[in-house]
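> Next come a sequence and a model predicted from it.
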Amino acid sequence: MTDVVEISPQSWEYRLVAAVVYAVEQRAGGRGGPRTRWNGRVLEETDPENLGSAHADGSISVSVANVLDQLRKARDLDRPLTDDEAWLLRDAMDTLTHEAAHLMAPGGDMTAPEAYPYDDAAAASDEGRVEQWTKRNLDNIISDVFTDAGLDKVEAAVLAQPGLDAYAAFTPAARLLDRALAERSGLTSAQVTQKLLCADDAQRWNVAVDLVIDEHLAEPGLMPESHRAEVRKQLVAPLRESLSVLAAVEGDESLGSDQKAEEGTKAAQNAIAGLDSALNRIERKYRIDNAQRARQQAQRPASRVNQAVRRAQGNLPPDLKRLRALTAPQAPASGATRRPVEATDHAPVEQGEGSRPRGQQATRPTGGPRQPHSPQRD
């Protein structure tokens, strides 16, 4: 077993690494945002195949020969850098930034509910996203730390160098996936990348699909919150399945960078298509179910509604019941006949010969003895 060698905290190299970690923290987490889980230890990288590593305990290991020595030599150089030297410095800073960015993610609890293992699919997504974030922010990180580190005289030459993806298949896949998540969540691609960069390793898949769930399914009355865990599973599944093939692609030395990038793009497209298919199926089901429930409620029998009203009236407080009794209309006595005001007791008279039309005033005869009628003779 190789002994662990720790870089002295009093050294220039340690201070440079610490400055990079702090710059990454500020760029990725922002003021008052997430902090890295760096434990303050910088170790010498013992694997000759690796330029650097971020460890589960929060420490960083860095290749002394290929990273730290290159930066120290540039600090002490009294001549302009060659293009090759400038490119090596950029690659060294890329390594430090990449490993520091890994530490923005909290250590995941693989035994927690809904946790996912750090398998091939997770590695493809994580490494690709960290590399994407690094490429997007590397120039700023270099500018943040070079002056205080005494490297300001070589800064322009380093910034002029092109970048190189360390993960030719992973990076385009993560870039395309984050862009798709942004389009389906209302966020920018940079915001999605930052959220997932700082997400718990074991929960990162859930955080990714939550962005889509919150935009499409979380409206009031659509998806019950108790269904979220199951919906997450259905949306995560096509992402993991599609990206899991990229580990073999990335490790295939017979493939060139362009071929790996093409495979990475294809895998991401398959992942997005699977996500969309699952999302559309789930959303359609919820909307149809909700429409059916609304229609059934609208068609409830009126008697059920009346029963509900009567039950509500029966549950009135005593004070309201007495008030309701006092203000209710009084029913007529038994046997009484209700009539309109000013009605007469006379039955209507049929009009015949010599009768008066209704409404015509009658003339009463004046008082005095009446004359008897004489019988009329034939």
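Thanks, I have the structure now. Residues are numbered from 1 along each chain as shown.

> From here on, just use CA atoms for contacts and neighbour counts.
Fine.

> what about the residue lying closest to Arg41 once chain neighbours are set aside, how many neighbours?
Take Arg41 and drop its neighbours on the chain: the residue closest to it by Cα to Cα, 6 or more residues apart in numbering is Ser59, 5.1 Å away. Residues near Ser59, counting by other Cα atoms under 10 Å, number 19.

> Packing partners of the helix or strand containing Lys285?
Counting by DSSP states H and E, the secondary-structure element that holds Lys285 is helix 257-298. Helix 257-298 sits against helix 170-183, helix 228-243, helix 246-251, with contacts defined as 3 or more Cα pairs under 8 Å, 6 or more residues apart in numbering; DSSP states H and E.

> next, the one to line up against it:
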Amino acid sequence: MTAYVERGPKIPPGTWEFDWVSSVVAEVAAYAERPSHWNGELYEQTGPAAGRYHRDGGLTISRAHVLEPARPAYTSGHSLTSDEAFAAAGATQLMVFQARLSLSEFGDDGEPGATALSSLEDQVLELAFAERFTQRYAGWVAEKLTDQALPMHSGAPAYPAYTTATEQFLRPLSATTGIAPGQLRDLVERTERTQRFAVIADRVLDHHLGGLVPDAHRSELRQYLSAPLRRRLRDLATDEHRRLVEPGWELIWGSQSAEFDGNLHAVTTHYTSWSAAHPGEQPPALPNRVLAREEDDQRGEWSSGTRDLGTAELQKFLGSYTGASPHTRRRDGIHPDNVVRFRSPEVE
């Protein structure tokens, strides 16, 4: 097990560290208007990582990189030095980022057509969403929890390839799904991580075909349409990363777009043609010979022999976000009310 995944000593409720983390999580959830799925378990993060939100709902936060640098700014009566202010600002942003990750439900990647939680496309979307939220709201969270002025400059994104790729991925899908870009982003961000590409596919089907697709056909069509979407985002992220690190690299974003458009054309032609020729009759499923081509592509796309080098390079940068751990989401969907308001301690 790597240092990124190991959990250090448990941080109990009633301590300054627990109250501050809990308060940041509460503010992040309030600004996002979404509940956090943090289970109330807090541990010290070991190794070089700032922190990690685990699949069982626990949080590990670095004492050296987050908790200790943040404390002076959230201690009543303490006058910050310039260095302390900058350190506290960075620590707050790191904590807001982890708190934002706790808003997303993981889902079950064992379901048919689900996106694997260890996949690059899942990580790209989630880290880009968390990055965007942190840059927008970290300053407001700090203002709610301390009277100290912190230099919360947005600066360059920590995941520039991911944020750019996500925008390039979602923007053209607005027209394809028939909803505004902001609404599409919000829909995808609020969906379980394993089902984000499936929900896009569902909106595409609804927009283009309405009620022409029987419910019994939906599962296969979600896979048929979402697979090229996943590959498109992987290629966007890989190309954008190479553009940043390899001067002169030419982007090839159009290839996967054409693949998705071809799949969509096959679906719309099948169902609209049948409806025109046989009004009111139940259409047959998309022919197996068409679906089989996509299934073959899916089986080969993550094999070790064909995996793209740029994709492998990108996954090295995921660090603390890529460790495998078991699914322990509660089946009843209920999460404990464990966030408490932060009380700033007096200087000892």
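Structure received. Please read these numbers as outputs of a predicted model, since none were measured by experiment.

> Overlay them and tell me the TM-score.
TM-score for the superposed chains, counting by TM-score structural alignment, normalised by the length of structure 2: 0.67, backed by 274 aligned residues with a Cα RMSD of 3.3 Å.

> In structure 2, what stretch matches the helix or strand following the helix holding Lys285 of structure 1?
Under the assignment DSSP H and E, the closest C-terminal helix or strand after helix 257-298 of structure 1 is helix 302-314. Using TM-score structural alignment, helix 302-314 of structure 1 corresponds to no residues of structure 2.

> wait, Thr60 of structure 2 sits on Gly47?
No. Applying Cα atoms under 8 Å as the test, Thr60 of structure 2 and Gly47 come out as separate, 11.0 Å apart.

> Can you report how many residues lie near the nearest residue to Glu283 of structure 1 once chain neighbours are set aside?
Nearest non-adjacent residue to Glu283 of structure 1, counting by Cα to Cα, 6+ apart: Leu217, 6.6 Å away. Per other Cα under 10 Å, the neighbour tally for Leu217 of structure 1 reads 21.

> before we move on, what about Pro224 of structure 1?
Pro224 of structure 1: 12 neighbours (other Cα under 10 Å).

> Trace it over to structure 2, please.
Pro224 of structure 1 maps onto Pro214 in structure 2, by TM-score structural alignment.

> and what of Leu211 of structure 1?
Checking TM-score structural alignment: Leu211 of structure 1 goes with Arg203.

> Trace Ala266 of structure 2 over to structure 1, please.
Residue pairing (TM-score structural alignment): Ala266 of structure 2 is matched to Arg281 of structure 1.

> Can you give me the neighbour number for its match?
Using other Cα under 10 Å, Arg281 of structure 1 is surrounded by 10 other residues.

> now the corresponding residue of structure 2 for Arg15 of structure 1, what's its secondary structure?
Under the alignment (TM-score structural alignment), Arg15 of structure 1 pairs with Asp19 of structure 2. The three-state label given to Asp19 of structure 2 by DSSP: H, G, I helix; E, B strand; the rest coil is helix.

> Pro13 is in contact with Asp19 of structure 2, correct?
Yes. With contact defined as Cα under 8 Å, Asp19 of structure 2 counts as touching Pro13 (6.9 Å).

> Tell me how many other residues crowd Pro318 of structure 1.
10.

> who touches it in this structure?
The neighbourhood of Pro318 of structure 1, defined by Cα atoms under 8 Å, 6 or more residues apart in numbering, contains no residues.

> again with Pro72 of structure 2
Here Pro72 of structure 2 is in contact with His78, Leu80, Glu84, Ala88 (Cα under 8 Å, 6+ apart).

> Mind giving me the packing neighbours of the helix or strand hosting the last one?
Looking back up the chat, that one is Ala88 of structure 2. According to DSSP H and E, Ala88 of structure 2 maps onto helix 82-101. Applying 3+ Cα pairs under 8 Å, 6+ apart, we find helix 82-101 of structure 2 packed against helix 16-32, strand 51-53, helix 68-70, helix 120-145.

> Now do it: everything it contacts.
21, 24-25, 28-29, 36, 50-53, 61, 65-67, 69-73, 126, 130-131, 133-135, 138, 141-142, 149-152.

> Could you turn the buried ones of the residues you listed into a ChimeraX selection?
To isolate the buried ones among the contacts of helix 82-101 of structure 2 in ChimeraX, judged by 16 or more other Cα atoms under 10 Å, type:
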select :21,24,25,28,29,36,50,51,52,53,61,65,66,67,69,70,71,72,73,126,130,131,133,134,135,138,141,142,150,152
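
> re earlier: just put the helices and strands packed on helix 82-101 of structure 2 in TSV and tack on distance to Val245 of structure 2.
Converted to TSV, these look like this (distance: least, Cα to Cα, whole Å):
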stretch	distance to Val245 of structure 2
helix 16-32	33
strand 51-53	26
helix 68-70	31
helix 120-145	17
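
> Out of these, flag the one nearest Leu236 of structure 2.
helix 120-145 (9.7 Å; Cα to Cα).

> Show me the residue at the heart of structure 1, geometrically.
Here the mean C-alpha position of structure 1 is nearest to the C-alpha of Leu211 (Cα atoms, centre = their mean), at a distance of 2.6 Å.

> Any idea how many residues pack against the residue mapped onto Arg179 of structure 1 from structure 2?
The alignment partner of Arg179 of structure 1 in structure 2, by TM-score structural alignment, is Arg171. Neighbours of Arg171 of structure 2 under the rule other Cα under 10 Å: 15.

> Settle this for me: Arg171 of structure 2 is touching Pro181, isn't it.
Yes. In this structure, Arg171 of structure 2 is within contact of Pro181 by Cα under 8 Å, at 6.1 Å.

> Tell me the one of the contacts of Pro72 of structure 2 nearest Glu105 of structure 2?
Nearest to Glu105 of structure 2 among those, with distances taken as Cα to Cα, is Ala88, at 28.6 Å.

> From Glu33 of structure 2, how far out is the closest one?
25 Å (Cα to Cα, to the nearest Å).

> Looking at those two, which is more packed in?
Ala88 (27 against 10).

> Now do the same for that one: its match in structure 1.
Match for Ala88 of structure 2 (TM-score structural alignment): Leu89.

> One more: Asp186 of structure 2?
Match for Asp186 of structure 2 (TM-score structural alignment): Gln194.

> circling back: show me what contacts the residue nearest to Arg41 of structure 1?
Ser59 of structure 1 touches Trp38, Asn39, Gly40, Arg41, Val42, Leu43, counting by Cα under 8 Å, 6+ apart.
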